[in-house]
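# With the input below, show me the fold.
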Amino acid sequence: MSAQHSNASCLRAANVLLRDHFCTKPGENVVLTTDENSDTDLVRALADTAAALGAKTCVVDMPRLPFQGSLSDPYIPSPVEAAVMHSDVWLDLTFPYMAGSGAFDRAMEHKRTRYLLVGDASAAGFARLYGSVDFDALFDLQEAADGFFREAQGKHCRVTSAAGSDFSFVMGRPATRKDRRATQPGSQTIPGSAIFYPELETVKGKIVLEAAFHEYYTPLREPLVLEVDGRVRSVSGGSAAKVMDRALRRAGGGEYGNVIHLTVGLNPGAASTGRSFMEDIRVIGCNAIGLGLPWWLPGGGENHPDGVVMNQSLWIGEQMIVENGLPTLAAPFSAEFEKLVS
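Sure, this is the predicted structure:
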């Protein structure tokens, strides 16, 4: 793909985000937070698109944060916090990211800011996530999947994978949502991944991770194996186990904590490159598993490490909803999925 074509694809995707998804208005303050690893082509595309829509645009760059969420609080400069406090639209391209930090919480308390975690997406990856499939059709799929998981509360569930994962849980209460038009203050994530929450103490079995975001995002040459019985009981699997052990204990107040959330990747345009956590977890069938303490407990929040299970199979009750990564005909959202891939 030529650089000119790649830039045009990124600009089109930026337009989908800022005009169609976030409904950016003339005169609004659009703030981009970036670090030294942010893709400059993507930053430029987002800033130029916001300006073309009549927004007042500000790019605030800072050193890469060592940790995400509330663990990043000591490292966020005051001018960065001041900028996001006065934003109408905040696009966060830091990774580790600012969601869950004190600066983020204070911006949300103002009930003005519409936030999107863009994270470590590249210009090409962002173009795939926001521009490679029809956005309305993608959101039809998103809403159908989210609605299904909301209705599954209380059901017994199971996840397996070819790498050896085999664990069960009871579906918990939904806690987040994605909006087709992000016109109200609050936090959004990139569509194309359905998130759901287990009852914490019901998660039992073995989780085999093929990629991890602990202190950084990386595919794993040797899988990490988590043994879970209500809480994570052990971590094994080569040198990466030491980093995950450290990240879990840091996020969990000295202990390993729980399995906080699970997901199903649903964007057929997403590519598994091993270089972007934000894109890889939206690849069809991937499961981003949040670990540590949930945000409703002291010390919890968006400071947790994540692991990735690929090509999962998922049962909800007695029905197999996903088989080796692909939605089955039993999945209530299979019709919307087929529209996207046909």
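
# C-alpha from now on. contacts and neighbour counts both.
Noted.

# who touches residue 95 in this structure?
35, 37, 64-65, 68, 119-120 (CA atoms under 8 Å, 6 or more residues apart in numbering).

# Pull out the buried residues from these.
Neighbour-count burial (16 or more other CA atoms under 10 Å) is assigned, among those, to 35, 64-65, 68, 119-120.

# can you give me the strands for the stretch 51-200 of the chain?
56-61, 89-92, 114-117, 156-161, 166-170, 186-189, 193-196 (DSSP state E, counting those that start in this stretch).

# hmm, back to that, what is the nearest of the buried ones among the contacts of residue 95 to residue 230?
Closest to residue 230 out of the buried ones among the contacts of residue 95 is residue 68 (24.6 Å), distances taken as CA to CA.

# That closest one touches residue 99, doesn't it?
Yes. Taking contacts as CA atoms under 8 Å, residue 68 lies within contact range of residue 99: 7.3 Å.

# Can you give me the end-to-end span of stretch 13-27?
Distance between the two ends of stretch 13-27: 21 Å, counting by CA to CA, to the nearest Å.

# Please compute how far it lies from its chain's middle.
Stretch 13-27 sits 20 Å away from the centroid of its parent chain (CA atoms, centre = their mean, to the nearest Å).

# Enumerate the positions of it that are buried.
Buried, per 16+ other CA under 10 Å, within stretch 13-27: 13-25.

# repeat for stretch 70-86
Along stretch 70-86, these residues count as buried under the neighbour rule (16+ other CA under 10 Å): 70-73, 76, 80-81, 83-86.

# Let me know the closest of the buried residues of stretch 13-27 to residue 202.
When those are compared against residue 202 (criterion: CA to CA), the nearest one is residue 21, at 36.0 Å.

# let's see this one next to it:
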Amino acid sequence: MTRFYEWEMYHAAKVLINDIFKVKPGESVVITADTMSDERVVEAVAGAAHDAGAKVITVWMQASPYGVGKQTDLVLPVEGLAALLSKVDIWIEFNYQWLLYSTVFELAFKENKKLRYMCMVGMGVDQMVRLIGRVNIPILQKFQDLLVEMTRRAKRIRITNTAGTNVTFINDPIRPIVNDKGDASAPGIYMVPGQICWSPIFESINGVIVFDGIINPPFDQPLREPVKLYVEKGVVVKIEGGSEARIFENWLKSFNHPQMFRLAHICYGVNPGAKLTSSIIEAERIWGATEWGLGYVDTTLTGGEPIPAPSHTDGITLNSSVWLDDVLILKDGRFVEPRLAELQKQLGIT
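This is a model prediction of the structure:
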């Protein structure tokens, strides 16, 4: 008897290793996982890397009871793990409690200029199949490249949604736009395909952002009711909603750090296989959603030094509408700009 998605999982792992990372024989690959990770995903990807001729190490660790990012420092052998990651070619992170933005992460990238890293936290078999194995990566890359160029040329951006989002900001022409389109063949920090992320001029962000998908951390399941953030000059000044809004606000306050109330980035979600689940990695790639991060800002977004914070959180705004310099390109979660709409159709989105 075959197991659930056994063949499809094998194909997705091969796509990740061969087509996205383009692993070469002799390269060193480290896969990190914790006790909340999906063992089948780890084994399949390790096997695919071995088949490609890589030198493979899997590292299993306890799941941090304190949270993600620098909160993992409290329970992990920071210096030892960072030393390992500072000497390898590829790091694939399947930890549920992610090391992204942790001290391990910072030390690894400070010492290792050749490192290719992908954050795939909490990925299960079903997600690997839908988000990687069944996605037409070449068409997705064309779509994302076009959307990046259109966004890069825009100065002023407005985002709304039917839940009440109405926020505007101004792009910084110097800061990079991170295009996670399924190409991790060069040194750098990568995410699962289907996301475009950047940091605008923080002080220009004003209005209302409503999260109606998921906020993670502190939640590990979709929201029961929307959480409304009032933003002035890039800082969250008020949070409204039900019990989840109060929990979220108290979680931000618990760090006693002003950066936790400051916006870090904005992203488009454009993976045709993504749907709303308990996984933030999947939810922030839902087609036509936008995602805002708060807290820590890494170097790939600032284009210079990171903006430190004790943690980071991401919230999802579903069925977004986006105007680039007053031109509507995305309406209620579907792209209406003609070139984007045609590629959207080729990706199976109706």
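
# about what we covered before: could you dump the strands of the stretch 51-200 of structure 1 into JSON lines with distance to residue 49 of structure 1 added?
Below are those laid out as JSON lines (distance: least, CA to CA, whole Å):
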{"stretch": "strand 56-61", "distance to residue 49 of structure 1": "10"}
{"stretch": "strand 89-92", "distance to residue 49 of structure 1": "13"}
{"stretch": "strand 114-117", "distance to residue 49 of structure 1": "16"}
{"stretch": "strand 156-161", "distance to residue 49 of structure 1": "41"}
{"stretch": "strand 166-170", "distance to residue 49 of structure 1": "43"}
{"stretch": "strand 186-189", "distance to residue 49 of structure 1": "19"}
{"stretch": "strand 193-196", "distance to residue 49 of structure 1": "25"}
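
# number of nearby residues for the alignment partner in structure 1 of residue 267 of structure 2?
Under the alignment (TM-score structural alignment), residue 267 of structure 2 pairs with residue 263 of structure 1. Neighbours of residue 263 of structure 1 under the rule other CA atoms under 10 Å: 20.

# Just give the closest residue to residue 263 of structure 1, not the sequence neighbours.
Closest residue to residue 263 of structure 1 apart from its sequence neighbours, by CA to CA, 6 or more residues apart in numbering: residue 195 at 4.3 Å.

# residue in structure 2 matching that neighbour?
So residue 195 of structure 1 corresponds to residue 197, using TM-score structural alignment.

# Hmm, its match is touching residue 181, no?
No. Between residue 197 of structure 2 and residue 181 there is no contact, the gap being 11.0 Å when judged by CA under 8 Å.

# Please identify which of the two sits among more neighbours.
residue 181 (25 against 22).

# so that one sits right up against residue 195, yeah?
Yes. Residue 181 of structure 2 is within contact range of residue 195, at 7.0 Å (criterion: CA under 8 Å).

# so residue 209 of structure 2 is in which element?
Assessed by DSSP states H and E, residue 209 of structure 2 sits inside strand 206-211.

# Residue range in structure 1 corresponding to the helix or strand just after that strand, please.
Tracing the chain C-terminally past strand 206-211 of structure 2 and defining elements by DSSP H and E, one meets strand 215-216 next. Using TM-score structural alignment, strand 215-216 of structure 2 lines up with residues 212-213 of structure 1.

# Quick check: whichever helix or strand residue 29 of structure 2 is part of compared with structure 1, mean distance?
Using DSSP H and E, residue 29 of structure 2 sits in strand 28-34. Following the fit onto structure 1, the mean deviation recorded for strand 28-34 of structure 2 is 0.9 Å by mean CA distance after the TM-score superposition for structure 1.

# For that strand, name the packing helices and strands.
Secondary-structure packing of strand 28-34 of structure 2 (3 or more CA pairs under 8 Å, 6 or more residues apart in numbering; DSSP states H and E): helix 39-51, strand 55-61, strand 90-93.

# Flag every buried residue along the lengthiest strand in structure 2.
Determined from DSSP state E, the single longest strand within structure 2 is strand 307-317. Buried residues in strand 307-317 of structure 2, counted by 16+ other CA under 10 Å: 309-317.

# Adding distance to residue 191 of structure 2, write those out as CSV.
Shown next, in CSV, are these (distance: CA to CA, whole Å):
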residue, distance to residue 191 of structure 2
309, 20
310, 21
311, 18
312, 15
313, 15
314, 14
315, 16
316, 16
317, 19
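
# Can you tell me which of these is closest to residue 188 of structure 2?
For the buried residues of strand 307-317 of structure 2, the nearest to residue 188 of structure 2 is residue 312 (19.6 Å; CA to CA).

# Surely that closest one is in contact with residue 261?
No. At 9.9 Å, residue 312 of structure 2 does not count as touching residue 261 under the criterion of CA under 8 Å.

# so what sits against both of those two?
Common neighbours of residue 312 of structure 2 and residue 261, using CA under 8 Å, 6+ apart, are 294-295.

# Now for the counterpart of residue 188 of structure 2 in structure 1, how many residues are close by?
Residue 188 of structure 2 maps onto residue 186 of structure 1 when the alignment is built from TM-score structural alignment. When neighbours are defined as other CA under 10 Å, residue 186 of structure 1 has 17 of them.

# which residue packs closest to residue 186 of structure 1, ignoring adjacent ones?
Nearest non-adjacent residue to residue 186 of structure 1 (CA to CA, 6+ apart): residue 114, at 5.1 Å.

# Flag every buried residue along the helix or strand that contains residue 301 of structure 2.
Using DSSP H and E, residue 301 of structure 2 sits within helix 299-302. Buried positions in helix 299-302 of structure 2, judged by neighbour count with 16+ other CA under 10 Å: 300-302.

# again with stretch 240-257 of structure 2
244-245, 248-249, 252.

# Give me the residues contacting that stretch.
218, 223-229, 239, 260-261, 309-310.

# Count the neighbours of the residue in structure 2 that residue 327 of structure 1 lines up against for me.
Using TM-score structural alignment, the equivalent of residue 327 of structure 1 in structure 2 is residue 335. Per other CA under 10 Å, the neighbour tally for residue 335 of structure 2 reads 24.

# Hmm, residue 83 of structure 2 is touching residue 108, no?
Yes. Under the criterion of CA under 8 Å, residue 83 of structure 2 makes contact with residue 108 at 7.1 Å.
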